[in-house]
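Asks: Provided below are the primary sequence and the corresponding predicted coordinates.
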Amino acid sequence: MKTAHALEFKDTGDADDPIADVAKQLADLRTTLETKAANDNRLTERLDRIEAKINRPGNKSAANDNEPQVETKALNSFLRGGLQSLDDVEKKTLNLGTTTAGGFVVAPDYSTRVIEGLTQFSPLRSLANVMSIGTTETYIPILTSGTDGGWVTETGPRPSAEPAFDQANIKTFEYAATLPVSVQLLEDSAVDLASLLQRWITKKFGKAEASAFVVGDGNGKPTGLLHTPADYTQIVADQDGSDFLEKLINLFYALPGEYANVGAWMMKRSTMGFIRQLADVSPLRRSMWSDSLANGTPATLLGRPIFEAPDMDGILSTASPGAETYPVVFGDYASAYQIVDRVGVAVMRDDFTGADNGIVKLRARRRVGGKPILPEAVVVLKATA
């Protein structure tokens, strides 16, 4: 029985030298194997060159197994240009709006941050005199005239005079609101909805009272500082701005020095911009306005701070025909205006009256009053058409 061998030597007929015959066949085998390896390397290099040529960007001449699938192309086009950049086939392939076409697998992400709009306040509460009371109203004595002495001789008669008093009556008024919210919404909301609504109520109450402190008519609400402008010393300016800076200087010096030394300006932001533009025109007047270098510190006009009051008049009247406006106030508001607090902003949660309908009611209320008490501490600029 013969055994099969991977390598078989054939008799070449040279029986005299078998060793030489074996050496010759080994040399032929080595040459064959080297030739085959060289051919394989050339084939591999050729295949590599063909594959690299096919894979070049923009090559459409041959099929390319590595070319992006339509889903990949659709997603790439969508991220770059939105839905309008997709053709009909790509839209059908990538369609988040249709649940059966992939919408089910896309989960939206919700932020727990709630964006709140800006609420602007008139600054009178921070400038006026504020006191708390324990009842519905208060009376504040006002000294209208004091006692004047006189020069006397050693034994001459001494003049006598009695002080005269008046009193200001300040009533408190209630501001209230009720917010109905479903129980399930309070339970399932991703944010602390109850705290968010309380902050929102507090801001809205603050805005309402700040507006009343400036322009309130006293009917069910505080009496505003500018409810009766005729009570104050007035400086008249033209609404076209031709004499505005001059009148501001007159206004500043129309207020007694004791009040002016601690006084402040109040005006709308648009009025502030108008005055600054006028002051920047002339180098001599540029020093009237000075911006603050510290964050949070107001700018100054003629050395006194300026506060923005969004509830005040602008320079120009919106009425037709044009009416007079009161765009600038300067004074010592701590002496001129009194605010009384009876009850701060109180929010009560009512779980019972709306329980049959699954409603929780947030009931908020505030009791506060305010009134001008010393008109001599404020001067007003009146702009006429």
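Replies: Happy to help now that I have it. Just so we're clear, the structure is a prediction, and the values are computed from it rather than from any experiment. Numbering: from 1, shown residues only.

Asks: all contacts plus neighbour counts: C-alpha atoms, from now on.
Replies: Noted.

Asks: residue ranges for the strands of the stretch 101-250 of the chain, please.
Replies: Defined through DSSP state E, counting those that start in this stretch, the strands belonging to the stretch 101-250 of the chain, from first to last, are 129-132, 137-145, 164-171, 173-182, 233-238.

Asks: Most tightly packed of those strands?
Replies: Greatest average neighbour count among the strands of the stretch 101-250 of the chain goes to strand 233-238 (a mean of 19), per mean count of other CA atoms under 10 Å.

Asks: one more structure, for comparison:
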Amino acid sequence: MKTSIRDLKRKRASLLDEAEALIASAEAETRDLSEAEQPEYEKRMAEVQRIDRQIEIAKGRETGERAAEARSLGDADAAKAEFRAILRGETRAMEAGTDADGGFAVPEQIDRMIQAQLLDVSLMRRVATVVSTATTDWKKLINTRGASSGWAGETDARAETATPQLAQIAPPTGELYAYPWVTNHLLQDAFFDPEAFLSENVLDEFAMQEGAAFLTGDGADKPKGLMTYPTAATADAGRAFGTMEHMVAGAAAAVTPDELVDLIYKVRAPYRQGAGVAWMMNSATVSKIRKLKDADGRFIWSDSLTEGQPARLLGYPVIEAEDMPDMAADGLPIAFGNFRRGYTITDRMGMTVIRDNVTKPGWTKLYFAKRVGGALTDSNAVKFLKMAAA
């Protein structure tokens, strides 16, 4: 009898919990694993690896079974047909697309299309690091203070150098969902377009919710937003990890070109290079900034000459994020830095859909869900301009 992917994942999670319990017990007593514990730990981790292989085989088997039906169609058309069948509640499609965590898995090609469109409409995704994970417990170790180094001659004594300090980042995650209704007549229509339905009823809602969470989310069953971390007017070397730097403007509701230049150079040179370096502000702030001129009377704002590319301010692209605050006393309306190094978004792979055609006769409710997380990963990478007190 074949074991389902759901059961394999449950067994894997149980084994990992047991292995982590052994580690936690040893760490609580500030010791290594004992001679008795080490084989138990290795046994569980070996079993996890064996289950991982079983999961991959099971996934491949499911993919092969569905591939036979798609040979006469292009991959994209086959994915659309499968997704349309899931939404309509056709039994074969629903059995083939059952997800391990409940509901029905959105076909991979449709899921990739959703992710691609989210990249276009979710502004933070354009500049932040986006990581796809198979679980919700993604973690990252970061070095909050690098090991020191030095120079020495061939026979000189080597002084002991500082030990790097590590911190673990585990972005808070939550279930991002949309819950649209659709009439059964529309679902059964031969011209029903699942891609258009997703764009109009799911993607825009996802983008709006994500945009707010990546900046202002409190970390409770949602990402922890960039704007929710503490800030201080302290240079990088003097701040604790997790506290971001702000520079105080000279006025409560206006900025000068010189202040914007100063903010750029608050970000150290290595961070000002590569992808993800940008300004971030809302439209109200943009309307003020784009009127600023330098000492020679030239505008410091440059409109893009290429469709789809952002405008530039002092040479760097501008991301208009409406969830950034307006210019007001003590506010943080402008951010600049390397968002790719500063903020990480985690996407659990796969979206599920649950259909309900019982609650309201003649209608079908469709519950689309995906798990998304986000957190600050380098508090030196992005700086804020803080308005003066009133």
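Replies: In hand now; what should we look at? It should be emphasised that the depicted structure is a prediction, and the values quoted were computed from it without experimental measurement.

Asks: returning to what we had before: adding distance to residue 195 of the first structure, write the strands of the stretch 101-250 of the first structure out as a markdown table.
Replies: As requested, the strands of the stretch 101-250 of the first structure are exported to a markdown table (distance: least, CA to CA, whole Å):
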| stretch | distance to residue 195 of the first structure |
| --- | --- |
| strand 129-132 | 26 |
| strand 137-145 | 32 |
| strand 164-171 | 31 |
| strand 173-182 | 13 |
| strand 233-238 | 46 |
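
Asks: Tell me which of those strands sits nearest to residue 54 of the first structure.
Replies: Taking CA to CA, strand 173-182 is the member of those nearest to residue 54 of the first structure, at 64.2 Å.

Asks: Packing partners of the closest one?
Replies: Other elements packing on strand 173-182 of the first structure under the criterion 3 or more CA pairs under 8 Å, 6 or more residues apart in numbering; DSSP states H and E are strand 359-372.

Asks: so which of the strands of the stretch 101-250 of the first structure comes closest to residue 120 of the first structure?
Replies: Using CA to CA as the measure, strand 173-182 is the one of these that comes nearest residue 120 of the first structure, at 18.2 Å.

Asks: check the fit of that closest one onto the second structure and give the mean distance.
Replies: In the superposition with the second structure, the aligned residues lie an average of 2.4 Å away from strand 173-182 of the first structure, counting by mean CA distance after the TM-score superposition for the first structure.

Asks: That strand: how far from the chain's middle?
Replies: Distance of strand 173-182 of the first structure from the chain centroid (CA atoms, centre = their mean, to the nearest Å) equals 25 Å.

Asks: With stretch 185-197 of the second structure instead?
Replies: Chain-centre distance of stretch 185-197 of the second structure: 30 Å, with CA atoms, centre = their mean.

Asks: Quick check: buried residues in that stretch?
Replies: By neighbour count with 16 or more other CA atoms under 10 Å, stretch 185-197 of the second structure contains the buried residues 187, 194.

Asks: who wins for proximity to residue 357 of the first structure among the strands of the stretch 101-250 of the first structure?
Replies: Judged by CA to CA, the one of the strands of the stretch 101-250 of the first structure that comes nearest to residue 357 of the first structure is strand 173-182, at 8.3 Å.

Asks: The closest one vs strand 137-145, what angle?
Replies: Counting by axes from the mean of the first three to the mean of the last three CA atoms, to 10 degrees, strand 173-182 of the first structure lies at 150 degrees to strand 137-145.

Asks: So what touches strand 173-182 of the first structure?
Replies: Strand 173-182 of the first structure is touched from outside by 205, 220-222, 358-369, with contacts defined as CA atoms under 8 Å, 6 or more residues apart in numbering.

Asks: what do you get for stretch 266-283 of the first structure?
Replies: Surrounding stretch 266-283 of the first structure, the residues in contact under the criterion CA under 8 Å, 6+ apart are 244-245, 285-289, 306-315, 327-330.

Asks: Now the buried members of those residues.
Replies: Of all the contacts of stretch 266-283 of the first structure considered here, the ones buried according to neighbour count by 16+ other CA under 10 Å are 244-245, 288-289, 306-315, 327-330.

Asks: Counting only strands, which of those residues make the cut?
Replies: Here DSSP state E is the test, and these give 289, 306, 307, 308, 327, 328, 329, 330 as lying in strands.

Asks: quick one, what contacts the last one?
Replies: Contacts here follow CA under 8 Å, 6+ apart; on that basis residue 330 of the first structure touches 251, 252, 255, 263, 264, 265, 266, 378, 379, 380.

Asks: cool, and the third one?
Replies: Each residue near residue 307 of the first structure by CA under 8 Å, 6+ apart is listed here: 123, 264, 265, 266, 267, 298.

Asks: Keep only these that are still in contact in the second structure, please.
Replies: Here is what carries over to the second structure from these, by both residues aligned by TM-score structural alignment, their matches' CA atoms under 8 Å: 123, 264, 265, 266, 267, 298.

Asks: Leaving out sequence neighbours, find the closest residue to the first one.
Replies: Taking CA to CA, 6 or more residues apart in numbering as the measure, residue 123 of the first structure lies nearest to residue 309, with 6.3 Å between them; neighbours along the chain are not counted.

Asks: residue in the second structure matching that neighbour?
Replies: Structural alignment places residue 309 of the first structure opposite residue 321 in the second structure (criterion: TM-score structural alignment).

Asks: how about its match, what does it touch?
Replies: Residues near residue 321 of the second structure by CA under 8 Å, 6+ apart: 123, 211, 280, 281, 282, 283.
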